[in-house]
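J.: Sequence unavailable; structure follows:
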């Protein structure tokens, strides 16, 4: 048992099945009043605030600065594998759809070269990697030997902590028990299965067909193989979803007993994401049905003993995420909610995002351009943002709400030498409707999110976002 996993406390949770989030008031009315488009805040500012005038030079300076002073923040490493064998119509990820697996060969060589370039910029500034994540696309598009070469190559370039969290996103259609065993042998100790829905009609409508039985076999195998945390992704608001069909999907999900569940809301943006144009608008559930789907999911997850971590994440009470939330140690980064402390992030691959110190940058989004830039010995960064003191202040406020559900004014006075209530007078006024609705409490020296308020913590956090309204960018909604 790792140090951050505490034993299950039967005194604290005498009957996990009875643990529910009290939903006070009419949830449908609250959703209608407070739900609005907004970012998921895996960073602040969000990536859409980056500009092309901030690029590779800024990242280079930030990496070199890690060598100064002897104090190094933990390091998080992300690798983006863009390839998929088939397209899922709902998907908004940066991907390359191909059945030609040899296309990965050149890409992997560029990944290794990019990693070497980063390491050479800051050879003494690369503290041990405490968190490693592979996403996509479909990381398991790569063969076993390619995955082995990639992970071993990265471990030669970067120093991995012996207790590093190593996670990978998996399309259940691309793995079997032997492949899971291989992933475990490479050091992966956390795994996320993209399921989305178990209903055959929904799966057909989004072009992602897989049986419940096949997923069940994989989750049981992952548990036997000792993966420390098993996550399942679901999406509500997909075409052909009905309250009856989604209730069946939730029942099947609960039967799988994953450690964590990510329940995302589908955002239909066909003008931005070409694959979504294959989804018929008439097949999408209407607003009332979406509300019913969300409420049903919340109630069933909590009746089954899952804790609501925040926004769209649930976890079993003994899971490290749930433990961290109770103990006030929850954090949030580009991997979502995490127990890891604030870390610098190095992103490798096409469209990957890095954040080192106050510098946030993103790699180019087209595969040919990425491979060309790296082959010429250049970092593939195409846009970025250099954070200010005000950005850091607002980041702290947003993360305090999203992770701890509390803001203590005195903490900000000590850390930033300002009076919180004076500085954020306008933002506190924006929160008044949430206070009146019982979603957040105004305390003498702070703010506290209520139990029901956790469902609306993102729109509350948006009150502290100085960039909201300055750019007209469509984002996913709570629903």
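T.: Arrived safely. Note that the coordinates shown come from a computational prediction; the quantities given were computed from them, not determined experimentally. Numbering: from 1, shown residues only.
J.: CA atoms for contacts and neighbours, from now on please.
T.: Will do.
J.: Check which helix or strand the residue lying closest to residue 256 once chain neighbours are set aside maps to.
T.: Counting by Cα to Cα, 6 or more residues apart in numbering, residue 256 lies nearest to residue 216, which is 6.3 Å off, once chain neighbours are set aside. Assigned by DSSP states H and E, residue 216 belongs to helix 212-224.
J.: which SS class is residue 448?
T.: strand (DSSP: H, G, I helix; E, B strand; the rest coil).
J.: What is the distance between the helix holding residue 216 and the centre of its chain?
T.: 23 Å (Cα atoms, centre = their mean, to the nearest Å).
J.: Same question for stretch 115-133.
T.: Centre-to-centre, stretch 115-133 and its host chain are 22 Å apart (Cα atoms, centre = their mean).
J.: cool, stretch 421-434 as well?
T.: Using Cα atoms, centre = their mean, the offset of stretch 421-434 from its chain centre is 28 Å.
J.: So which bits of that stretch are buried?
T.: 427-428, 431, 434 (16 or more other Cα atoms under 10 Å).
J.: One more: stretch 342-362?
T.: So stretch 342-362, judged by 16+ other Cα under 10 Å, has buried residues 343-362.
J.: How about stretch 195-204?
T.: 195-199, 202-203.
J.: hang on, the earlier thing: so how far is residue 445 from the residue nearest to residue 256?
T.: 48 Å (Cα to Cα, to the nearest Å).
J.: Settle it for me: which of those two has more neighbours?
T.: residue 216 (17 against 12; other Cα atoms under 10 Å).
J.: residue ranges for the strands of the stretch 301-450 of the chain, please.
T.: All strands of the stretch 301-450 of the chain, identified by DSSP state E, counting those that start in this stretch, fall at 307-310, 313-315, 331-333, 336-338, 344-348, 353-356, 359-363, 381-386, 406-408, 440-443, 446-449.
J.: Quickly compare the ones you listed and say which is most buried.
T.: By mean neighbour count, with neighbours taken as mean count of other Cα atoms under 10 Å, strand 359-363 ranks first of the strands of the stretch 301-450 of the chain at a mean of 26.
J.: Which strands or helices does it pack on?
T.: If contacts are counted by 3 or more Cα pairs under 8 Å, 6 or more residues apart in numbering; DSSP states H and E, strand 359-363 sits against helix 56-65, strand 353-356, strand 381-386.
J.: now those as a markdown table including distance to residue 454?
T.: Output for those, formatted as a markdown table (distance: least, Cα to Cα, whole Å):
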| stretch | distance to residue 454 |
| --- | --- |
| helix 56-65 | 35 |
| strand 353-356 | 27 |
| strand 381-386 | 30 |
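J.: where's the closest residue to residue 373 other than its chain neighbours relative to residue 244, distance?
T.: Leaving aside its sequence neighbours, residue 373 sits nearest to residue 380 (Cα to Cα, 6+ apart; 5.6 Å). Distance of residue 380 to residue 244, computed by Cα to Cα: 47 Å.
J.: which of these two has more neighbours?
T.: Counting neighbours by other Cα under 10 Å for residue 380 and for residue 244 shows that residue 380 has the greater number, 27 against 9.
J.: how close does residue 173 sit to residue 267?
T.: From residue 173 over to residue 267 the distance is 24 Å, taken as Cα to Cα.
J.: this is the comparison structure:
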């Protein structure tokens, strides 16, 4: 059961603020959805919380190596093209520029007000797109496109139109009613008029970074973003026909409190987005230099962060959102929720995705592709990225070729992250194995998990309980063959 101190503090804040809120929680549920709300066992979380991967890939990106070269990637693509059935593509385009720095940011970005740098970058980006297009000749059907960054809306309307036209020259895009075409926007720098242009340009899904609506918290992380600006962008997106609006929040930021987080959640619920991602702020200044500007004395302590996590889950599920997994929530009618119900949800470098059967091709500085049985990552600096393209070659800096064991474990971890269960018979048929024999050692490690009520094991399946869902990363780590082989550096966040 939830620790009474944490429970009473969170529920008191919830009750007090709910009485003052002018926008009561909305019940989005239209049809019966099986209960997916995780059970919050604070003592168990305290006991099992540890450093671990987020599993946006397996093997994780820190396992990529510079011994992986362009011919390795080209051979993988050739193998895919030789298959009788070509899978559709998911394209990711990385625009790294931002006009100002947010102190919490862990993205690969370039902070500059010199807009001419974007002109140079777009020229090189189009060179990479041409090289990838040539390589993928014969399998260029795209069902999913995502522009991320940085701030993709750093480039202006004309530059965006030109880039999209270039992509359409090189790839074949599914019609609007089938394709999922999303872009991350910064509400501080886009107007309702710009939102209308983005829809005309072909985007049909919008993702907004909010993080926190509280003025004090915004100042502490150097991201001043008035609520009215954000709401105006969201209204404009609905008015011009965007199919889905997603917002990002972060808990654990400096100067956040239960009261301020409660107010932000009420504001978010009132804004009624289709998807909500609530990330745990991981303070890792040894890896991310902007975080060195954050005053560690202003960060909430671990107990306060647990209160915030409980509050987020409680308020959003009470408001009708479905807990998808990790840190994602969605309306029951949203494609993300439907994809999970239909077994086609997947997890990739953008988080949870609705298009399971796609190859993920990524272009831009630092971008990571997942094609066939390999991962590749581009050069991380602009100079290195440009230099490789000046040589007329793909800017791949590192990657990894997956073994048969890697592919199997990737599927196992993906099934757990997305659907919280494993059907041994399906895995046996797909990989020609006897699951209980192949993973004999791993299954033996689950005894304490089962004793703590995190999962159940049978001769046919592994099923994660509602109590175990918050600790899904811990469960997946048991299947990670790379962990524990050597001392791990401090590169992971806490699992909760």
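T.: Structure received. Small disclaimer: the values here were computed from a predicted structure and weren't measured.
J.: so where do the helices sit in the stretch 151-300 of structure 1?
T.: 177-185, 200-206, 212-224, 243-256, 287-303 (DSSP state H, counting those that start in this stretch).
J.: The longest helix anywhere in structure 2 vs structure 1, average offset?
T.: For structure 2, the helix with the greatest residue count under DSSP state H is helix 116-135. Once fitted to structure 1, helix 116-135 of structure 2 is off its aligned match by 0.9 Å on average (mean Cα distance after the TM-score superposition for structure 1).
J.: and the angle from that helix to strand 359-363?
T.: Between helix 116-135 of structure 2 and strand 359-363, the angle comes out at 140 degrees (axes from the mean of the first three to the mean of the last three Cα atoms, to 10 degrees).
J.: tell me, the helix or strand just after helix 116-135 of structure 2 lands on which residues of structure 1?
T.: Sequence-wise, the next helix or strand downstream of helix 116-135 of structure 2 (DSSP H and E) is strand 141-149. Alignment of strand 141-149 of structure 2 against structure 1: residues 128-136, by TM-score structural alignment.
J.: what sits up against the matching stretch?
T.: 74-83, 93-95, 158-161, 163-169, 335, 340 (Cα atoms under 8 Å, 6 or more residues apart in numbering).
J.: Show me which of those residues are buried.
T.: The neighbour count (16+ other Cα under 10 Å) marks 74-83, 94-95, 158, 160, 164-169, 340 as buried among the contacts of stretch 128-136 of structure 1.
J.: Excluding covalently adjacent residues, which one is nearest to the counterpart of residue 416 of structure 1 in structure 2?
T.: Using TM-score structural alignment as the criterion, residue 416 of structure 1 maps onto residue 431 of structure 2. Spatial nearest neighbour of residue 431 of structure 2, excluding adjacent residues (Cα to Cα, 6+ apart): residue 408 at 7.3 Å.
J.: how about the one you found, what's its match in structure 1?
T.: Aligned counterpart of residue 408 of structure 2 in structure 1: residue 393 (TM-score structural alignment).
J.: State the number of residues packed around its match.
T.: Residues near residue 393 of structure 1, counting by other Cα under 10 Å: 15.
J.: surely it meets residue 416?
T.: Yes. Between residue 393 of structure 1 and residue 416 there is a contact under Cα atoms under 8 Å: 7.3 Å.
J.: how about CSV for the helices of the stretch 151-300 of structure 1, with distance to residue 422 of structure 1 added?
T.: Conversion of the helices of the stretch 151-300 of structure 1 to CSV gives the following (distance: least, Cα to Cα, whole Å):
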stretch, distance to residue 422 of structure 1
helix 177-185, 52
helix 200-206, 49
helix 212-224, 51
helix 243-256, 46
helix 287-303, 37
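J.: how about the ones you listed, which one is nearest residue 138 of structure 1?
T.: helix 177-185 (13.9 Å; Cα to Cα).
J.: now what about the closest one, what contacts it?
T.: By Cα under 8 Å, 6+ apart, the list of residues contacting helix 177-185 of structure 1 reads 144, 218, 221-222, 225-227.
J.: Filter those down to the buried ones, PyMOL style.
T.: The buried residues among these can be selected in PyMOL (16+ other Cα under 10 Å) with this line:
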select buried, resi 218+221+222+225+227
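J.: List the residues that contact residue 138 of structure 2.
T.: By Cα under 8 Å, 6+ apart, the contact list for residue 138 of structure 2 reads residue 81.
J.: Report the separation between the counterpart of residue 89 of structure 2 in structure 1 and residue 333 of structure 1.
T.: Under the alignment (TM-score structural alignment), residue 89 of structure 2 maps onto residue 75 of structure 1. Separation of residue 75 of structure 1 from residue 333 of structure 1 (Cα to Cα) stands at 12 Å.
J.: what's near enough to touch residue 140 of structure 2?
T.: Residues in contact with residue 140 of structure 2 (Cα under 8 Å, 6+ apart) are 88-89, 133, 170-172.
J.: Show only the entries of the residues you listed found in strands.
T.: Judged by DSSP state E, the subset of the contacts of residue 140 of structure 2 located in strands is 89, 172.
J.: Residue 270 of structure 1 matches what in structure 2?
T.: Alignment note: residue 270 of structure 1 maps to residue 285 in structure 2; criterion TM-score structural alignment.
J.: My read is that its match contacts residue 291, right?
T.: Yes. Using Cα under 8 Å, residue 285 of structure 2 is in contact with residue 291, at 5.0 Å.
J.: who has more neighbours, those two?
T.: residue 291 (20 against 14).
J.: So the more buried one versus residue 494 of structure 2, what's the distance?
T.: Distance, residue 291 of structure 2 to residue 494 of structure 2, by Cα to Cα: 17 Å.
J.: same thing with residue 326 of structure 2?
T.: According to Cα to Cα, residue 326 of structure 2 and residue 494 of structure 2 sit 12 Å apart.
J.: out of the two, which sits in the more crowded spot?
T.: Counted by other Cα under 10 Å, residue 326 of structure 2 and residue 494 do not tie: residue 326 has more neighbours, with 22 against 16.
J.: thinking again about what came up before, can you get me a residue count around the match of residue 416 of structure 1?
T.: Residues lying near residue 431 of structure 2 (other Cα under 10 Å) number 13.
J.: same thing with residue 468 of structure 1?
T.: A count of nearby residues for residue 468 of structure 1, using other Cα under 10 Å, gives 13.
J.: what's the counterpart of it in structure 2?
T.: Aligned by TM-score structural alignment, residue 468 of structure 1 pairs with residue 483 of structure 2.
J.: what about its match, which SS state?
T.: Quick answer, by three-state DSSP: residue 483 of structure 2 is coil.
J.: what sits against the nearest residue to it once chain neighbours are set aside?
T.: Nearest residue to residue 483 of structure 2, sequence neighbours excluded (Cα to Cα, 6+ apart): residue 477, at 7.5 Å. Counting by Cα under 8 Å, 6+ apart, residue 477 of structure 2 touches 52-53, 483.
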